[in-house]
Structure formats: structure tokens, C-alpha cells
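1. Need a 3D model of the sequence below.
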Amino acid sequence: MTTIQQRWQGLPAAAGPGALRVGLLASYTIDPLVPHLGVALHDAGLPAQLRVGPYHQIVQQLLDDAAAMFRLNPDVVVVAPRFEELPEQADLLRCAAAGLEATRRRGCRLLFVLPPIPERRPYGVGEAASPTGAVAGYTTVRELLRERLAGLAGVDVADAEEAIRQVGAVRAHHPSLFAFARVPYTDEFFAALGCQLGAVLRVRYRGACRAVVLDADTLLRDPDGAPRPGASWLAEPLRDLRAAGVRLAVRGGRDPDETWDALARALPRLVESDLDGWAVDGRPVDAQVRDLAAGLGVDESATVLVGAGGPGPARVSLGDRPEEWPAQLVAAGLFDRLPPRSAGTAPRAAPGPAEGLVDGPMSGPAHGSAQAYIDSLRVNIAVSEVDGPPSDDMRKVVARAKDFTLGLDDAVTAAGSGRRTLIARVSDRLGDYGVSAVIGVREEDPHAVVDLFSISCAVLGKDVERAVLQEVVEQVAATGHSEVRLRYRKTGRNQPLVDFVSAATSHAWPTRTGRELTVRAEPVELGDGDECGDGTCLT
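-> A predicted model of the protein is given here:
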């Protein structure tokens, strides 16, 4: 367990009106981001509740009024798609459009994460010279998303490519973990992305840095009192901060004349024209900073003290190499602020469902409802019965299904046990998912019992579960039974399955023969001697 994970687990639960409620939706497994974003928000003075939505169900969750994501009633929804799962431009634009719809319906903010450029390079080094190559195409889509989301009311934008750049492509990607758990990135990447998202929300909710107080004692002198060369490296970043409207001040505790002379030699422009405040005396540092902030008309919480290492209350501590100070100021977030708008302009209103995010009208399948989007995916489901022992693909589905599993201990039994085992292969216009559902049906006169119903997370939210159960009902009806019982156990993680069972038992199920069957729930408790209670055993 990393230090960040330990810190996150050790933080008190955020609750009450002061807690920021943040939902996370991604086309991949984004759970590893939670501790990094949670700690970043805590350190920014924004204690937060975080909830991860179902994997690869961005549009469905955003457009479904009953979606699990919105049980949190989030203040902010983070939407993080990837080209690898959503290769078509229209699908990425649908994610953005659905996010805007959520902001309208629910009054939450959208924090859209621009997808990183994949490592796919068909031309290798030649990609740089190909205006129609993969990299150029990815870049065009990213800039289209940025252009159409930037400046909209209720919308913020982050960039996963910046996290890749910060970490390095080799260290950012985790192919083996993606193959096993659909987690494409390393913890190092999630740390960088968490800091970026935390900074965006800090600036949005807490405001940007408005005043910088330079600690002359540490910037101009070594710990032993000898003159420290290199403060001139701060000239350009200080000029940029001043141009951005940040007030600049200096504090110190040494001789005022000596301090002023050293400062004038290192940073002449600061002394001549850019200095807004000055406090060099024997008072404690905290008192100096507090009085300087008051004199500048800036809240102390928006005032940053910058020093060159050593003990003390410095909020940004620069290292021992002055040439690195400008980059350290950027990394510390002193330049983080919302982009300025033209004088007299207000944030752009989010476009209506048919406006702005796609070329041409945005019809129902593209945007109007979760069901319309599912219909646009053209999902194909092929259910077949399996004879003999379970295949490796079946074992993988059962072992990895956590959200949608009946949670019983005998997941798949050997042939001849009295259970029929069915599998469902699923594909849609986004890809072929192979074996995605494993179902076990046992005849227990006068009814049939389903005690294995495991579905891969990759195909959830596409009506696969309903279609598969309908096929089970058809097959049970053909055997002369009139009732299907769904036998399940709550595992603490399979709430989607529990919700599905509840909905399935609320109505009769018609069949192709004209008969109607009843579906009933049969909850069971895990016995003391049971094993593999999460539904992962195979025999």
C-alpha cells in the first residue's frame, strides 16, 4: 500500500454540506485515481466524497435518471474517456454532450478529461510528417473537444495527455494490468492526473493565488547567512505572475538596508516597479504575511509564501538549485488560474441537445436518452448452451465479475450435475467482447433456478442482462416450467445485480409462444461452511 493510499484511508470521512461530492466515470477502470484525487482535494481544503461509476458506461450513466452515479447527488462529475475504447469521434462527442446534459438536469459541474493520445503509431517516426496519420487524427479530435467545451458555463477541462507527458509514456502505461482488470495506467500516472484534477477543482472552488510573498531571508541568503546567488532566476516568473494580476511582496528579518540592496541587485524590476508590499522587521513570519495580505487587500488563504528551503512556515519551498525554481513555481500551482474571458463577456451557455458538439443534428440515438444511445450501439448477443467443462473464457468472466454476480459459492459445476450452462457472446459497433456472460440454470420442479448469472463489466449498461434473462425465460418455458427463480446473495459489491433482480421480478415475462412466466427473487445467506462466497469458484 502506498503512502497516498494510507493517507486516504486515514482521513476522516467527509460529510455534511461542506464536503465536495465528486463522481468519476471513465471508459476504463478508474478506481486507482480515488486516493490520489481524494488526498489532493483534502490538501487543497476541499474534503470530498468520491464515487466511481460503472466501468465503460459514461453515456448511459449520465443520461439515466436512475443511474447509480447520481445516488451521490454529485457536485462534480469527472468524465474520462479514452480513444482505445471509444475510437470514433462521434462517440467521444457523445460523452461530452451527455456530460452537458447532466449539468443541465442535475445542476452539477462537468470536469471533462481530454483523452490522451494512444501509443499506436502506424508510421512510427513518420507520424510527424503525416497530416492524415493516427496522431494527427487524435489531435484533431482532442482540439475539437477542447474548443467546444472551453468556456461553457458549468464546465471545466483537464488533460490526461499532460499526465502522460509528466510521467513519460513508458512509465505511464500498464498493459498487463489492463489485460487483467481494465486498468490501463500505472499508479504514477494516476498520481499525476489526481494532482491535476485536484488543482482544477481547487482553483474553481477555492480560487487562485492572488499574492506572493518572497522570503528574502532564504532566497537571498544561505542557511549560514552567506549571499545566495541565483535569485535572478525568479525574474521572469515573477514578471508573468504580476502580468496575471498577482500582487508581489517581500518579507525578511535581517537588516532592511542590506536586504533591499541584495534584492535590487538580484531582481531590479521587482524593486523598481513591481513590488506591492514590504515587511522586513523582527516580527514572526506568520504575522508579517498576515499583515502584508491585509495591506494588499488579499485574503490570507490566497497568499503564498515562497522560500528557498529550510524550516519555517513557507508554503512553497524551493530547492537548492535556483535554475529549477521557475519550474518548481509552476509545479506548485502558483500559475493555476481559470483562463480570462474577454471584457464584458459571460460564460457561454451550454448548447442544447442538438447544438454545437457534433456536425449536423444530434438525433435521439446520439444524445436524447440512455436507451437511445444503447440502441445506437447495435449490440449483438448470441446465447448458446455449453457441454463439458468450463472454458478459460468462462472462468475469467466468473472470476472477474464483481458488480454483476449472484454471489453464490458453486459458480460452475461439472457436466451431469443437473445444471445447464449457457454463455453469451457480445459485440457492438465499438468492438467484439467475446464470452461476456455465463449463466447456470437448474431444474427444481415445479420451477427452474438460476444460480449462476455472471456478466463482464465491459458489457454492462447495454441491456445485455435483460436480453440474456429473456433467453433463459424462453428456454425455461420450452421445458414446461412457469417460474424462474433468481437465487442470489448480497456480496456488498453486487448492488447492480440486486437492482436488476428487483426490477426483473416486478413484471411478467412474455415468451415467443405466448406464455408468460414469473421471475421471482430467492435471496440466500452465506453459510458458515461456504467458501468462495463472491461467486468465483469453478469446479
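2. When you work out contacts or count neighbours from here on, use the C-alpha atoms and nothing else.
-> Fine.
3. helices or strands next to the strand ranked longest in the chain in the packing?
-> For the chain, the longest strand by residue count, based on DSSP state E, is strand 431-444. Judged by 3 or more Cα pairs under 8 Å, 6 or more residues apart in numbering; DSSP states H and E, strand 431-444 is in contact with helix 392-400, strand 419-428, strand 447-455.
4. That strand versus strand 419-428: what angle between them?
-> Going by axes from the mean of the first three to the mean of the last three Cα atoms, to 10 degrees, strand 431-444 is angled at 160 degrees with respect to strand 419-428.
5. before we move on, the earlier item: and the helices and strands packed on strand 431-444, which is most packed in?
-> Comparing the helices and strands packed on strand 431-444 by mean neighbour count (mean count of other Cα atoms under 10 Å), strand 447-455 ranks first with a mean of 25.
6. now the other sequence, so there's something to compare against:
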Amino acid sequence: MPVLPADAGHNVRAWQRRTAPACSDGPVAPGPRVAVLASFTADPLVPHLGTPLHDAGTHPELFMAPFNQIAQECLRDDSATARFRPDALVVCARPEDRPAVASGKREADAGDPRTLEPLAATALDAARRWGALLVWALPPLPYEPSRGVGDCGDPRGAMARAVASREAVRARLAVDPDACVVDLEDTVRAVGVRHARHPALFRLARVPFTEDVFFRFGGELARVLLARNGQGCHGVLADLDGLVLDPAAPFAGDSAAELASALDELPAGRRLAYRTGHPVAEARRALATLAPALARLPAEWIAEGRTAVEDLARFAGARGVTTSTIAVLTGPPATETDTAAAAPHRLVVCDGSADQVRLGLLDAGAFDTVPPVTAYPGGTPPAAEGNDTATRSDDADATPGDDYAAFLRGLGVLAELAEPTGPDLSAEADVAARAHDFTLALSHSPERFASVGDGGRLLLSAHVRDRYGDYGTSAVIGVRAAGAVWHVELFSLSCVVMGKGVEDLLLRSLVERAAERGATELAFHYRDTGRNHPAVGFLRAAARHHRAHKGRDVCVTSVEHTAATAGGHHEDGGGTDD
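-> As a prediction, the model looks like this:
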């Protein structure tokens, strides 16, 4: 197993404890409902987003949308994300997650500046309908230029197009009060490009980043959400005794000027306070002598003789905020014990380095400037040029259903359902094993329905492609025929083609095939695992009479297998989808 960074491991363990059925930390303030839509598998983000939100005193509810279903989830009012009704909608889209076309090359417009703009407009429109804040994650820059070193100097090269795409979306969302932006490039740069990616895990489960990236990214998202909700950092309390006034303090000499320089960089409105256990008049005289630059900073003084915990409570109370929103700056472990109890999540312990002060305050959110915007800074935001999706969304006659139908028509999806011709069923087995969102969740492998000489069994697989590329074998169906009834016991769909209407195309094709062979009923057998709601919802909606070619009717029914009806025979065949 990979070795997790120390803080990332803490987040994972803390989240596991908090989500355990028997866990009860007592009453906490209701937290934000956060939905995450990503073009890759983003499940590792959950503990690193949930833990800091929980540490801030809230109780967040997190929802991970189906893999690579951003547009589909945003355009449908009956989508899983819409039903979740999020307070915040986090969208992480990487242009490189688009499939390769049949030639093996990337689509020509993959880095075009307008590539992500329509998707951003679609997400913003959905966030407005749901009354949610859109948090858009700008994707990191390409790891390698597509055409070698010369690509970096080409204004039409991969790097230039990626930068243009990022900046176009940044400019579009910067003027909108319902949206804000975080930058995954900052996170990748902090971790280091070579340490940020996990190629093997990406090939296995479409997880493109290491745990350290998810840890830092989750922290950034949490800080943005807390700041927008007024729960960010509201002030800095500097412990002068541990920093300057005690003889062994790390800034007791000429370095105090560097500390003053770091504190002087705090944004306007971020209150600074000094606390000391010495009499205030005495501490003022000592500070003026030892660190005149600190004495000149506009800071308030906390009254003498109290502990750090009491001083923090007084400072926060005067601001009308909780103590968890105040960053505490202190010296080495000699004074850390008292203040650690006061500010466990925003404690900055310094050993004499001004850079350490800046980085510590940065991590504590002291430099964050994400105010709760309530109006457009410069009036109504301009419409994005060439953005057809934005135009449709603003049309009074358009509805989300219209947009979704137009989205499906624009994809040009083709799903060819056929019986496998050779003995190699590895592609079909891979789809059946990996599917967990769209699967019947019965323990039937494709080989069960491909038995030679068994006329009562039928195995079908679907090759899927659209205008973006060729997805290969993306669906597998297993049928057991019993007279006029076809029992469908295997129906698995790869996540990469979900939400594109493939399941509807396959159902129509299966109805036609059943009618041609004299069947009058398609009975889908399934087990509700809690994870395969897309398949369960589809089957329930499809349960009716369908008119096949030449006027024949085929009735579609569904049969739910529970522990009692299945007798423990059926096992969960789901895995980790790609």
C-alpha cells in the first residue's frame, strides 16, 4: 500500500472514525452539502475535504457524483446530484480525460480555449438552479508537451492552448458571485509534478493523483467553502512571550524585524492582536526596545495575566467569531502546550524563520481573501463569446431537459450490440467486473451466458463510440431464455459511457432482438447494492410495454433479488469501475 503523508493519514483515520456507525461526537453545527463532479475518480478527496470541514465545527454531507458525468448530472433535473440538492458544487474537469479517437491521437480541439467554457457555463447554470455555490477546479497544466520541447514555444501548442483554456474559464467565473475558483496547478506545483501523479493507479481505477495532492486539494477546497460561509480566518493572535519577549524566544534579536515584515503582509481587515502574560505597560516598553518594527504595527493588546486560552477567547469574542477562526502564532514547544489546546487547527509554531511564519500563516488561512460576494463587482457579467451552452441556459424558453436532449443529440452516440464471435471474452469480463454504478449486481460472469451448445443462453456486448472518440467494448448483457420470457441477469455498463443514452439504445436493441425471436417479456433481475442506483432507476423507469419493430409488444419487468429471495446465492459482482 502507498505510504500516506503524515497529515493525509490523519485525515483518513479521522474521517473513518467520524463516519463509523457508532461514532458520535456530540451536537455540531449543520455543515454544507457538497457535491463533487469529476472527469476522473475523485473518491480519495472525501476524507481530505470532510475532515477540515468537520474540524471547523460543521457536519458536512459529501456526495461523489458518478464518474465522468459532469454535463449529464448538471443538465438533468432528475440526476443524482440534483436530488442531493447541494449547497456547494465542486467540479474538477481535465481536458485530457477525453477519450482517444480511433486513430490513437487526441481530439484536435482538446485544448481549445472554448473547450471547458461550455462545461463551466453548464455547471454554473446548474449551481444557480440548485441555489449552490460553484467551485471550479482549474486543471493542472499538461505534464509533458505533446510534441517535445518545441511545443513550449508554439502559440498553438499544447501548453499554450491549455493555459488559454484555463484563463478563459478563470475570467468567465471571476466576475460571477455564484462561483469561485481553486487551482489544481498550485497543488501539483507544491507537491512536485513527478510526485503528483500515479500512472499505475490511473490505469487501474482512473485516479490520476497521489494522496498528497488530494490532501492539499481537499484543504484548499475546505478553506474556500469556510471562507465563503464566514468561517475562514478572522484574525491572528501573536504570543509575544514565546516569540520575542522571553530570553530564549526565536525572534528575540534582530530577526524580530523579519517577523514584523511577515505580519505586515496580512490582508487589510485581518485583525492582529498581541498577547502576553506580563503587565501590558512593561511588555510595551520591552517590545519597543527589542522589536520596534513589531511595536509600530497596528495591533491591539490583550490584557495582562491571562492564559493563552483565555486571551484567545477574549479576542474571538470581541470580533463576534469562534476561536476556531483565529490563527495563533507562538514560539517553540516551551509555550506550545497552552496554545495548542486553544487553537489545535490554526496553530503556527515558529523557530525563528520568517519564511516559516509566512508558510504557517498561509496554511492557517491568515492570507485567504475569499469574501462572501453578494453582488457582481462590475455589474452583470459578460456572456462568454462563442458559448452556445451559456446562450441556451439564459434562454427563457429553454429548460434543463431541452439542454440535456440537445447534449445527447450533439454526442452522436453509436452503440452496436452483437454476439461475441470468438472465444476471448476478456473485454466483456472486464466490463462486468469493474461496473458498480450501472450493474445488476448478480454474480454472473459473461462465460455463463456463452456456453457452447446451450440455446437457452445468450451473451451480447456493445461497442460504443461518439464524436469524441471510440470507447471500445463498454457494455455486456447476459440473457437466459425460458419460453417467451427472456431473463436478463447480466447488464453492465462502463462508467465512461454512462449518462450518454447508451442504456436506452441498448434496451431498444434488446427489445427488437427479443421480439424477432418470439419473446414477449424481458425480465431484468437485479440486486440493489446502494451503489447501483443508476441501473435500478433505469430499470424502474423502463418497466412498461415497449413497441418493437413490426408492431410487436415486449413487456419489460424487473425482479429485485434480496437476501431472502436470493438465498445468499447471488454475490456482488461489482468492482472498481474505470
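7. related to what we said a few turns ago, so which of the helices and strands packed on strand 431-444 of the first structure comes closest to Val170 of the first structure?
-> Ranking these by proximity to Val170 of the first structure (Cα to Cα) places helix 392-400 first, at 26.8 Å.
8. That closest one vs the second structure, average offset?
-> When the second structure is superposed, helix 392-400 of the first structure averages 1.0 Å from its matched positions, counting by mean Cα distance after the TM-score superposition for the first structure.
9. returning to what we had before: which part of the second structure lines up with the longest strand of the first structure?
-> Aligned by TM-score structural alignment, strand 431-444 of the first structure falls on residues 469-482 of the second structure.
10. which residues sit against the matching stretch?
-> 98-102, 107, 427-428, 431-432, 446, 449, 456-465, 486-494, 496-497 (Cα atoms under 8 Å, 6 or more residues apart in numbering).
11. for the counterpart of Gly499 of the second structure in the first structure, helix, strand, or coil?
-> Here Gly499 of the second structure is matched to Gly461 in the first structure, going by TM-score structural alignment. Under DSSP: H, G, I helix; E, B strand; the rest coil, the three-state class of Gly461 of the first structure is coil.
12. which residue sits closest to Gly461 of the first structure, ignoring its sequence neighbours?
-> Gln57 (6.1 Å; Cα to Cα, 6 or more residues apart in numbering).
13. mind listing what the one you found touches?
-> Here Gln57 of the first structure is in contact with 25-27, 460-461 (Cα under 8 Å, 6+ apart).
14. Where does the equivalent of Arg170 of the second structure over in the first structure sit: helix, strand or coil?
-> For Arg170 of the second structure, the aligned position in the first structure is Arg146, judged by TM-score structural alignment. The three-state assignment at Arg146 of the first structure reads helix, by three-state DSSP.
15. Run through the helices of the stretch 301-450 of the first structure in chain order.
-> Along the stretch 301-450 of the first structure, the stretches classed as helices by DSSP state H, counting those that start in this stretch are 325-331, 370-376, 392-400.
16. Would you mind putting the ones you listed into TSV with distance to Ala349 of the first structure alongside?
-> Below are the helices of the stretch 301-450 of the first structure laid out as TSV (distance: least, Cα to Cα, whole Å):
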stretch	distance to Ala349 of the first structure
helix 325-331	31
helix 370-376	23
helix 392-400	42
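17. Which among the ones you listed is found nearest to Leu63 of the first structure?
-> It's helix 370-376; of those, that one is closest to Leu63 of the first structure (Cα to Cα) at 5.1 Å.
18. other SSEs contacting the closest one?
-> helix 58-63.
19. so the helix it packs on matches what in the second structure?
-> Aligned by TM-score structural alignment, helix 58-63 of the first structure falls on residues 70-75 of the second structure.
20. residues contacting Phe407 of the first structure?
-> For the record, residue 407 of the first structure is Gly, not Phe. 488-491, 494, 533-535 are the contacts of Gly407 of the first structure under Cα under 8 Å, 6+ apart.
21. Just these: which are in strands?
-> Those of the contacts of Gly407 of the first structure lying in strands (DSSP E): Tyr488.
22. Out of the contacts of Gly407 of the first structure, who's the most crowded?
-> Most neighbours among the contacts of Gly407 of the first structure, by other Cα atoms under 10 Å: Gly535, with 27 neighbours.
23. okay but that one is in contact with Val412, surely?
-> No - applying Cα atoms under 8 Å as the test, Gly535 of the first structure and Val412 come out as separate, 9.1 Å apart.
24. Counterpart of Val519 of the first structure over in the second structure?
-> Aligned partner of Val519 of the first structure by TM-score structural alignment: Val556.
25. doesn't its match fall inside a helix?
-> No - Val556 of the second structure is assigned strand when assessed by three-state DSSP, not a helix.
26. Not counting residues beside it along the chain, what's closest to Asp151 of the second structure?
-> Gly157 (5.0 Å).
27. Tell me who's in contact with the aligned partner of the one you found in the first structure.
-> In the first structure, Gly157 of the second structure lines up with Gly133, judged by TM-score structural alignment. Residues in contact with Gly133 of the first structure, defined by Cα under 8 Å, 6+ apart, are 122-123, 127.
28. Redo these as a markdown table? Include secondary structure and neighbour count.
-> Shown next, in a markdown table, are the contacts of Gly133 of the first structure (DSSP: H, G, I helix; E, B strand; the rest coil; neighbours: other Cα atoms under 10 Å):
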| residue | secondary structure | neighbour count |
| --- | --- | --- |
| Pro122 | coil | 11 |
| Tyr123 | coil | 13 |
| Glu127 | helix | 15 |
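29. Give the single residue among those positioned nearest to Gly388 of the first structure.
-> Nearest to Gly388 of the first structure out of the contacts of Gly133 of the first structure is Pro122 (Cα to Cα; 42.2 Å).
30. Does Tyr205 of the first structure fall in a helix, a strand, or a coil region?
-> Strictly by three-state DSSP, Tyr205 of the first structure counts as helix.
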